[in-house]
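**Q** sequence first, then the predicted structure:
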Amino acid sequence: MTIQTTDTAASLAFAELDAYRELEAKQQPSWPDPAAVDAASAELAAQPPLVFAGEADLLRERLAAAARGEAFLLQGGDCAETFAAATADKIRDRVKTLLQMAVVLTYGASMPVIKVGRMAGQFAKPRSSDTETREGVALPAYRGDLVNGYDFTAESRTADPHRLVQGYHVSASTLNLIRAFTRGGFADLRQVHEWNKGFVSNPANQRYESLAAEIDRALRFMEACGVESAALTQTEFYVSHEALLLDYERPLTRVDSRTGQLYNTSGHMLWIGERTRDLDGAHVEFLSHVRNPIGVKLGPTASVDDALRLIDKLDPEREPGRLTFITRMGAGRIRDVLPGLLAGVRDAGATPLWVTDPMHGNGITTATGYKTRRFDDVMDELRGFFESHREAGTFPGGIHVELTGDDVTECLGGSENIDEAALETRYESLCDPRLNHRQSLELAFQVAEELKRIAR
């Protein structure tokens, strides 16, 4: 009888979830072979979960603390992961960069920093056009390795459902390595700080030397006191991605045997992009039925009504940690738009976690055709985010950044003074430009200075 009841409950839960199939799903590929998609979905549905319900629940608790002003979220990673770049060295360097940033932010905020990577699933990307044209030849746009290839050939750009299964296996190996790094001593706080000392020793970064010295004294104090705990040598690390490709997300959604509730086991935290946050669209409907922490990107056109309706749909119980709003306003708009949005949601009695994405609203294209961002614009939007929260009396709960652990040249400026001529030397992103390792650390030190003002 128990099994029958559980099966019935699961069937009802999936029936409610599948209401999304009747709604418009934007930014989905045109699969040439529906039977192959069904076969890939069936194979995914038979695979073990990539993450577990208990992990997602723990992250929701951590994010609830951030929403109350008791923690800070650091979310970062690749614009679009690629299968080829899922090597041990590149995964290690991305994790290392986030750990280095987290140490600085933890000291600046005087509170825990929640580490969430845009990793182990960020393989699909929305596009502004379904096609790309080069020299008079039009082919399907590159939608990420989960869908098609980057090479500009008809064969490469044809959507291939076998990539869905490949993406799962690459995500599984990435997660395996992340867990080894963060639990096996690589995340030792003292070692991470030593890496940061190397960064501030560069004359271009000496403005951050005093903050690094403060962190050094704090660590030496703990060492002198004989403080030894797993918190110094291990860390929690979660993964997230945009839940864009529903043919990938649906078969990885499972019923938790403890509670009978649905969890998307493709990642701990999933977010809905600016292009797919329609209240009556498939993405919002789909994620409204899973228990994972959910994020929603809000651009400069977002209204208070938009935000409140999204809260009603995605977080009707007003559960702390359930919903994160990730604002992407642009440096020139954030101070005009965000304060009113924060005040309107605050006055309605809702307390989502507010996070800034200072990257996506500041894109430019150079005369030579490179998509890039100016580091100064990124920092200006970050400062606008903190200023807006001071004005509204709300808590600036985190940052969401596209970055890499490599020394690429994709964003202009920073202490390295990357100029337009330098972009072509190491521009490796297949979609949007990312902060390199040094720019990411520079951003962390500047954000830490903002957080210290709040902590006083």
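**A** Yep, it's here. Numbers count the residues shown, from 1 in each chain.

**Q** switch to C-alpha atoms for all contacts and neighbour counts from now on
**A** Noted.

**Q** how about the helices of the stretch 351-456 of the chain, start to end?
**A** 375-392, 420-423, 437-455 (DSSP state H, counting those that start in this stretch).

**Q** list of residues touching the first one?
**A** Contacts with helix 375-392, where a contact means Cα atoms under 8 Å, 6 or more residues apart in numbering, come from 329-332, 334-335, 338-340, 342-343, 356, 358-359, 362, 395-396, 411-414, 439, 443, 447, 450.

**Q** next, the buried residues of that helix.
**A** 375-389, 392 (16 or more other Cα atoms under 10 Å).

**Q** could you do the second one as well?
**A** By neighbour count with 16+ other Cα under 10 Å, helix 420-423 contains the buried residues Glu420, Leu423.

**Q** okay, now the one to match up with it:
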Amino acid sequence: MTETPVHRESLPTLLSGAAATSASHPELDNWRSLPISQQPTWRNDPGYDAAIAELSMVPPLVFAGEVDVLRSRLAEAAQGRAFLLQGGDCAETFEAATADKISARVRTLLQMAVVLTYGASVPVIKMGRMAGQFAKPRSSNDETRNGVTLPAYRGDMVNGFDFTPESRRHDPARMVRAYHTSASTLNLIRAFTQGGFADLRLVHHWNKGFTSNPSHSRYESLAREIDRAVRFMDACGADFEALKRVEFFASHEALLLDYERALTRVDSRTGQPYDTSGHFLWIGERTRDLDSAHVDFLSRVRNPIGVKLGPTTSAEDALALIDRLDPNREPGRLTFITRMGARNIREKLPSLVEKVTASGAQVLWVTDPMHGNTVTSPNGYKTRNFDDVMDEVRGFFEVHDSLGTFPGGLHVEMTGDDVAECLGGADPVDQEAFVEGYESVCDPRLNHMQSLEMAFLVAGALSRRS
């Protein structure tokens, strides 16, 4: 990882009101003097100070009490009594933050969760890569097309996708737009998950539509089992009114520390700092260096946090990250999201799990089967093969089964729409479909049907463990 030392001055005096709320936590700004990578070049932009000032004064997007609830739920998962389902866009866009697209993503996650709950026989924690996933790390700072070189697209929070100098400029005002788009997204999510949209019977009815497709007939028996369970609950007088509402949490990669720091607030109940941009935040594979700004900043907030671990991660790396991010060994505090690739998962994961478990740390183990399986199709599209994705999931379960540890969750890039971005599946997508159906501005996502197929396959693996 290439690191660029960045030394920032103190925020301007017009932030004094917000700064006063964290006056007792000066360590929150320690990251400013540490090596940092994957950051925009906007510090000297005339609009930078105004954007930071506004973000420092706006209401929180999430609340400390909600964050505490999630931490307790993740503690249950770390101890094998719950399962985490985390999914959503690779990179959210402002344009796609519509009611239809948000509801489609929420609906797909709810459908997956019902199937996984039945398979695992434990509660499923529902978490979206939503309401904040507007920035992405990139392998190169620049992009060249037809001899023209411009800054790489880093997500709508930083610049635009259009290949023009105006669009690709790093614009700090986009952080403010990302905040407001996240707020409206969270408002819709709360309405959907608390207003009857999440009714168990309705979600199960949607899944019947999935299994009625002849391509998915292999999943009919599991769907029938779920149907019998729902009817049994109904006959027993289950409180379906209570089952119309579900907890739903928001997460994103905490990549842009200008944004994350500006939205950090000190909880009046406890005096502890919370990053109120999301309930759950994670550090990416490219920014997890032990002495980096990202690790330092997230070590100081009370949110539950995740770290992506790729195939080069050593057991020593993992243990050192635990010492920095979870020194008190608090269940629910730290999640390791492994992204090894199907070819590496069975070889690379066991030593990590063995040595972390032997240390006494209670981390939550989650698989990200997407990022280690990215390839380029013959017609030039970045894609993933559904069979490879599922092979990594199977490998993840096999490793934990062999070690007697708990495979605690699934982290996927997916959408509720019928896009064509990942190859294969029971109702297969081929590369010719990319021409009309490829919509992602960054990485390929599972479409609605592929996401549900994954849920049925994982539910089968979970049910065999119980």
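**A** Thanks, I have it. All figures in this text were calculated on a predicted structure; none of them were measured in a lab.

**Q** what's the TM-score for these two chains?
**A** Once the chains are overlaid, their TM-score stands at 0.97 when taken by TM-score structural alignment, normalised by the length of the first structure; 448 aligned residues with a Cα RMSD of 1.1 Å.

**Q** now, the contacts of helix 375-392 of the first structure that are in strands?
**A** Taking DSSP state E as the definition of strands, these contribute Thr356.

**Q** which among the contacts of helix 375-392 of the first structure end up buried?
**A** Judged by 16+ other Cα under 10 Å, buried ones among the contacts of helix 375-392 of the first structure: 329-331, 334-335, 338-340, 342-343, 356, 358-359, 362, 395-396, 411-414, 439, 443, 447, 450.

**Q** what range in the first structure matches stretch 72-89 of the second structure?
**A** Stretch 72-89 of the second structure corresponds to residues 61-78 of the first structure when matched by TM-score structural alignment.

**Q** so which bits of that stretch are buried?
**A** So, applying 16+ other Cα under 10 Å, buried residues of stretch 61-78 of the first structure: 61-68, 70-78.

**Q** start and end of that stretch, how far apart?
**A** Start-to-end span of stretch 61-78 of the first structure (Cα to Cα, to the nearest Å) is 25 Å.

**Q** who touches it?
**A** So stretch 61-78 of the first structure is contacted by 94, 98, 102, 109, 111-119, 122, 320-322, 351-355, 395-404, 434 (Cα under 8 Å, 6+ apart).

**Q** okay, the residue nearest to the spatial centre of the first structure and Trp271 of the first structure: tell me how far apart.
**A** The geometric centre of the first structure, computed from its C-alpha atoms, lies nearest to Arg118 (Cα atoms, centre = their mean), at 4.1 Å. To Trp271 of the first structure, Arg118 of the first structure is 11 Å away according to Cα to Cα.

**Q** show me whatever sits in contact with both of these two.
**A** Contacts common to Arg118 of the first structure and Trp271, judged by Cα under 8 Å, 6+ apart, are Ser240, His241.

**Q** can you give me the strands for the stretch 201-350 of the second structure?
**A** 249-253, 264-266, 273-275, 280-283, 305-309, 334-338 (DSSP state E, counting those that start in this stretch).

**Q** read off where the second one ends up in the first structure.
**A** In the comparison with the first structure, strand 264-266 of the second structure aligns to the range 253-255 (TM-score structural alignment).

**Q** mean deviation, that stretch versus the second structure?
**A** Following the fit onto the second structure, the mean deviation recorded for stretch 253-255 of the first structure is 0.3 Å by mean Cα distance after the TM-score superposition for the first structure.

**Q** good, we can wrap up now.
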